[in-house]
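> build me a model:
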Amino acid sequence: MKNKFLLILTVLFSVLFVACKQEESQPNIVVILCDDLGYGDLSTFGHPIIETPNLDQMAEEGMKFTNCYSAAPVCSPSRAGLLTGRSPNKAGIYDFIPSPKRSEDCRDLVHLQAKEQTIPAMLKTAGYATCLSGKWHCSSRFNSDAQPTPGYFGFDHWFATHNNAAPSHENPMNFIRNGEKVGELNGFSCQIVANEAIQWLTNKKDDKPFYLQVCFHEPHEPVASPKDLVDKYMPQVENENQAQYFANVTNMDKAVGQLMQFLKEKHGENTLVFFSSDNGPETLNRYYRASRSYGSPGELKGMKLWTNEAGFHVPGILYWLGKSTFHGTSDAIVSSLDLLPTFAELSGAELPNRKLDGESITSLIKTGEKKRVKPLIWAFYDAINEHRVAMRVDDWKIMCRLKVDTAYLGHVHNLCEGNESLVKNAEMVDFELFDMKNDRGETKNVAQQFPEVFGKMKVQFESEYAGLLKESHIWKRELK
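The predicted structure follows:
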């Protein structure tokens, strides 16, 4: 009888041990990032026409974040912030990175520097295999020995373009795979990118957990979409260009569905998927190639390149295959900056030895509860709107203009020796305060209505911005 009891205990403890080990096992991690997708562009986030059934299903079965933020209101700094968990200003990436044409403000030098520590590099130390498929846009000299490639930052396999798919999403010809030109590819970019990710996973022979970063070009210009999807939307839209945009988002959703189906079938036991956008929607006809930019900010103010909400308030969806998480819609404040510390906690990887601006949202994922400690601050000196600096804390957002002597600071693309003192000596003025819980559209400045809140926020804002300026990277051209 005693032996039988001991046997039962042994079996019970064995079962519990295995269960605990499974619970502690490292998850596969997938980040899906769109390009210029607006907060209001998905059906699940309120678009009245665009159909996105796969993302709708992800949001329904997982977590939908209604207060999700990108690290910047434009692509390159947003991507750098996601990869490093720090404000992109600290990495010296202030605006989108153009081609390497020499300029007075050293913009041609800008790139993600070798000293930066990234998600894939961190996860590799914890035993992960890593892959990037899609847009990179974190260097001015792409696929060159002059600047680090994606492989340097921890990606075992990378299949990427410098910036946009060219000449358009259809039959792109500018992809590079692990340093080698691929040539023209048939099909649409989102399916090509998803197929590469699936192929990498299929060819992966080891049992390592994986980190997969899928960066779609859609729906960034130049927009090109399948004819059948365009024809489907034509009866519901103003013109063919709008139908092209709507079809572009739906085509991206189809690629997400393709990838998710594969993950469910092959890696459905423990794979965390996070979906978002690098910034808000492009403004229609802002430049000559933006004739199909019919993206929607939803209820938010502004567009891409704005420090008002629509610039960096983006759709966010998290779905953890095979695991029980908080289910439903969350209004907790989350940021792409939070991904690195979250993935460190979930994987057991050691955090980089530097101050991070993001914070782990593991408790939010598991319980639906999380009190944010760190404020979110953005300093985008090339903003279309006049308030170049903004900060979000709890239900409040504060913004300001920057003034130099008697004039407001002009548009600045990059911080360098030539303009460092100008930017750092600019005074924070014309503060505005918004109640984001009751006024997501930023229609009313409530600084006078809530003087105590405003006073406290202003002091914190000035302190946080001073700290950000102190750590911002200044580019210097070496004399030869």
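> C-alpha from now on. contacts and neighbour counts both.
Fine.
> next, the buried residues of stretch 387-405.
Residues 387-394, 396-403 are the ones in stretch 387-405 that count as buried (16 or more other Cα atoms under 10 Å).
> centre-most residue in this structure?
Per Cα atoms, centre = their mean, the C-alpha nearest to the average position across the chain is that of residue 278, at 4.2 Å.
> roughly how far apart are it and residue 337?
Remark: distance between residue 278 and residue 337 (Cα to Cα, to the nearest Å) = 12 Å.
> ok, back up a step: who touches the residue nearest to the centre of the chain in this structure?
33-37, 70-75, 78-79, 312, 314 (Cα atoms under 8 Å, 6 or more residues apart in numbering).
> just among the residues you listed, which is most surrounded?
When neighbours are counted by other Cα atoms under 10 Å, residue 72 leads the contacts of residue 278 with 35 neighbours.
> let's compare: structure for the following, please.
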Amino acid sequence: MSITTATTRRTVLRGMAATGLVAAAGTTAANAGTGPVRARPRADLPNVVFLSIDDLGWDELGSYGNTFNETPNIDRLAAEGLQFDNAYAAAPLCSPTRAALVTGLYPVRTGITDFLRQEPAASNKYLSPGIPTVPGVLGPRGYVSGLVGKWHLTETYSGAYDQRPGNPFAHGFDEVLVSEQQYIADGDYFHPYFFMPELPAREPGEHLTDRLTTEAVEFITRHRDDPFFLHLSNYAVHTTLHGKPELVAKYAAKPGADQAPNRPQLAAMLECVDDQVGRIAATLEELGLAENTLFLVTSDNGGPYRDANRPLRGGKGELYEGGIRVPLVAHWPGTVAAGRRTAQLTSTIDVLPTALALAGGRPGAEFDGVSLAPVLTDTGEVDRGPMFLVYPHFIGATHPHAAVRHGQFKLVQYLRDGRSELYHLVQDPGETTDLSRPHPAKARQLRALLEAHIAEVDLFPPTPSETAYPTLELDERFDADLSHWTMLPVPTGGPVGTVGVADGQLSVSAEELTHVVLRSEVAPGSDEVALVLDTGAFAEAGTQDTVFVGVAKDADNYLLFRYHNGHKRVGFDLRSKGRLVTAGQEPHGNLDGTVDLTGPGARYAFVLRGHVATAYADQGSGWEFLFTADTGGVLDLGDPTVRAHYRYATSVRLDDGTITLDGVTARRRG
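Okay, the predicted model is just below:
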């Protein structure tokens, strides 16, 4: 697949290449699932307006039962259209859900499974233009594609906007308006906006949601004679909550304003979004487009406030229902019958296949999502089979986990130890009663489906074994001298303590703070290797009894997984040009106190695949997944020219006593 970029003839707000209406890009992406594209009359090509609300919980709307927030316009759309009771975000956080929206794929297939960090995040992730997205799928059918608002699918926030990796123009969006120039962080809702410093206000005291509304109305008006797909991507109601003062005062004066889960600031911001929905609907009516436009309103993930999500369990960042169940309203006069509610299971991944089907295409296996056209038109149901969700990260109190929903049942599985929970969501939507024991056959069935999916999407590299990594590259038992190892004090010139070998062990002793890296002579033979450290004894004194395993170039450049025995704490150190790179690191504090590498047979593994390294630990009963470290933005070990400068390494840091290591083994695949 190739991507070409071209400037359109239409340029509005000249010079605002990142925030106003800007130059467009075209794609030569293959037309997914359609075969040859045949021209259809304009009247046969419905428009799609997909309006997303950031961090909106499943029951914050009046039509879903909320009695504090006021959302009359969205409620009217629900009354005149279709409301989904089993709608899911594709992920419990924003970036992966956004990737799923524009691709129709599970987030794991896009490489984006967590929210994207700001530059200089070590990972440097972005949505690859090599993956077909909305413009590449609908563009060949004559559609204009627009993005108004939040993108959040790149970690690069410097340089020309349309040259940043993964920017929406690289994916072929024709128009991009009021999209972030700088990292969004916790939001900014009144002009001037810190993440769009070059964007001029269009009216005094401008509120961001109102600005998005104006831009969306103008986009629709400009393209009233073209079929279009518009993603109106709100920044609200993401924290930090900052509503219009008069609306905040209105809600603060309402009965129950000071009682959870009511939040006057959120209600004020949501009312602005609801006004936006009303203006969009009115514009479609005034232009005679309402009966030819599918208007969808939803959220990118569950709400962050657990009390507001009840009776659902959990919230944003979790694969329990509170983190992924979202509102979804579909409005399309003359096509979607009024006053309907459906229990049809649906997900963000269904939006693009649905749009393609409505445009005359035949979405197939190239998508994970399915077309909801039969549900919208009330001509049938969709048998989608199992629906999968994967969140292999730490955030807040969350540990890496995955889930599958199939029919009325849902299984949640933790990725470290395989522990799983089974719930009947019709009888127990709050996921309060684990049915794994009373229904073992159902638990086994769903566990098999989920584990097959995890294997199929190749979520993690294989655990260390001779079968998975048959080629031996390093086998150090410390039964000879250390002539094949180089001792590198950190920092350079610092103490190295007393290092030696005896009785098949490496020993490092020190009476002051000492950090020494031992670099072997062996470079990783490919970008798929497993390096295993057999731990020995730890220092009984001091506070810095830490061992490391990974790769090193020198004392100023290395990637090492660490284990601190005193705190039973794991993590990684990425040092580049003498500087420890910590920006964008995923927090691993949830693992503190849960890993003990002092017992018989304890091992710690650094498993490399491309620019991602995965940590596994064996506490004596088999390998367990711990965490991943994506360092591609700083150290891309998938690049053979980079990898050639690095060698397998181990390391010790202590300030008193002696640490011993029993051995280091490296193997590669193929």
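> hang on, the earlier thing: with respect to residue 322 of structure 1, which of the contacts of residue 278 of structure 1 is nearest?
residue 33 (21.8 Å; Cα to Cα).
> in the stretch 51-200 of structure 2, which spans are helices?
For the stretch 51-200 of structure 2, applying DSSP state H, counting those that start in this stretch gives helices covering 72-80, 94-103, 107-110, 134-138.
> most tightly surrounded among these?
helix 94-103 (a mean of 28; mean count of other Cα atoms under 10 Å).
> residues in structure 1 aligned with that one?
Using TM-score structural alignment, the residues of structure 1 aligned to helix 94-103 of structure 2 are 75-84.
> now that stretch on structure 2. Mean distance?
By mean Cα distance after the TM-score superposition for structure 1, the fitted stretch 75-84 of structure 1 averages 0.6 Å away from its aligned residues in structure 2.
> how about residues contacting that stretch?
35-36, 70-72, 87-89, 91, 93-97, 112, 116-120, 136-138, 278-279, 336-340.
> same check on stretch 257-272 of structure 2?
68-71, 209-210, 236-237, 241-244, 247-249, 251-252, 256, 305, 307-308.
> stretch 435-447 of structure 2 now?
So stretch 435-447 of structure 2 is contacted by 404, 406, 410, 411, 413, 420, 421, 422, 423, 424 (Cα under 8 Å, 6+ apart).
> where does the corresponding residue of structure 1 for the first one land in three-state SS?
Taking TM-score structural alignment, the alignment pairs residue 404 of structure 2 with residue 391 from structure 1. Classification of residue 391 of structure 1 into helix, strand or coil gives strand, according to DSSP: H, G, I helix; E, B strand; the rest coil.
> ok, residue 391 of structure 1 touching residue 374?
No - in this structure residue 391 of structure 1 lies outside contact range of residue 374 using Cα atoms under 8 Å: 10.6 Å.
> helices and strands around the strand ranked longest in structure 2, which ones?
Using DSSP state E, we find that the single longest strand of structure 2 is strand 657-668. Applying 3 or more Cα pairs under 8 Å, 6 or more residues apart in numbering; DSSP states H and E, we find strand 657-668 of structure 2 packed against strand 471-476, strand 505-510, strand 528-535, strand 647-654.
> now it: which residue numbers in structure 1?
So strand 657-668 of structure 2 sits over no part of structure 1, by TM-score structural alignment.
> related to what we said a few turns ago, can you flag which of the contacts of stretch 257-272 of structure 2 belong to helices?
Mapping these onto helices (DSSP state H) picks out 209, 210, 247, 248, 249, 251, 252, 307, 308.
> for the corresponding residue of structure 1 for the first one, what are its contacts?
Yep, that's residue 209 of structure 2 we're talking about. Aligned counterpart of residue 209 of structure 2 in structure 1: residue 190 (TM-score structural alignment). Neighbour list for residue 190 of structure 1: 169, 216, 217, 218, 251, 252, 255 [criterion: Cα under 8 Å, 6+ apart].
> can you list contacts of stretch 36-43 of structure 1?
Against stretch 36-43 of structure 1 from outside (Cα under 8 Å, 6+ apart): 45-47, 49-53, 55-56, 75, 218-220, 249, 277-282, 295-300, 304, 310, 313-315.
> onto which residues of structure 2 does it map?
So stretch 36-43 of structure 1 sits over residues 55-62 in structure 2, by TM-score structural alignment.
> quick one: distance of that stretch to the chain centre.
21 Å (Cα atoms, centre = their mean, to the nearest Å).
> joint contacts of residue 278 and residue 337 of structure 1?
By Cα under 8 Å, 6+ apart, the residues touching both residue 278 of structure 1 and residue 337 are 70, 71.
> go through the contacts of residue 278 of structure 1 and name the one nearest residue 152 of structure 1.
residue 79 (15.8 Å).
> and the longest helix for structure 2?
Per DSSP H, structure 2 has its longest helix at helix 264-286.
> where in structure 1 does it fall?
Counting by TM-score structural alignment, helix 264-286 of structure 2 sits on residues 243-265 of structure 1.
> what's the mean deviation for the matching stretch versus structure 2?
Stretch 243-265 of structure 1 versus its aligned partner: 1.2 Å mean (mean Cα distance after the TM-score superposition for structure 1).
> in that stretch, what's buried?
Quick answer for stretch 243-265 of structure 1 (16+ other Cα under 10 Å): 243-260, 263.
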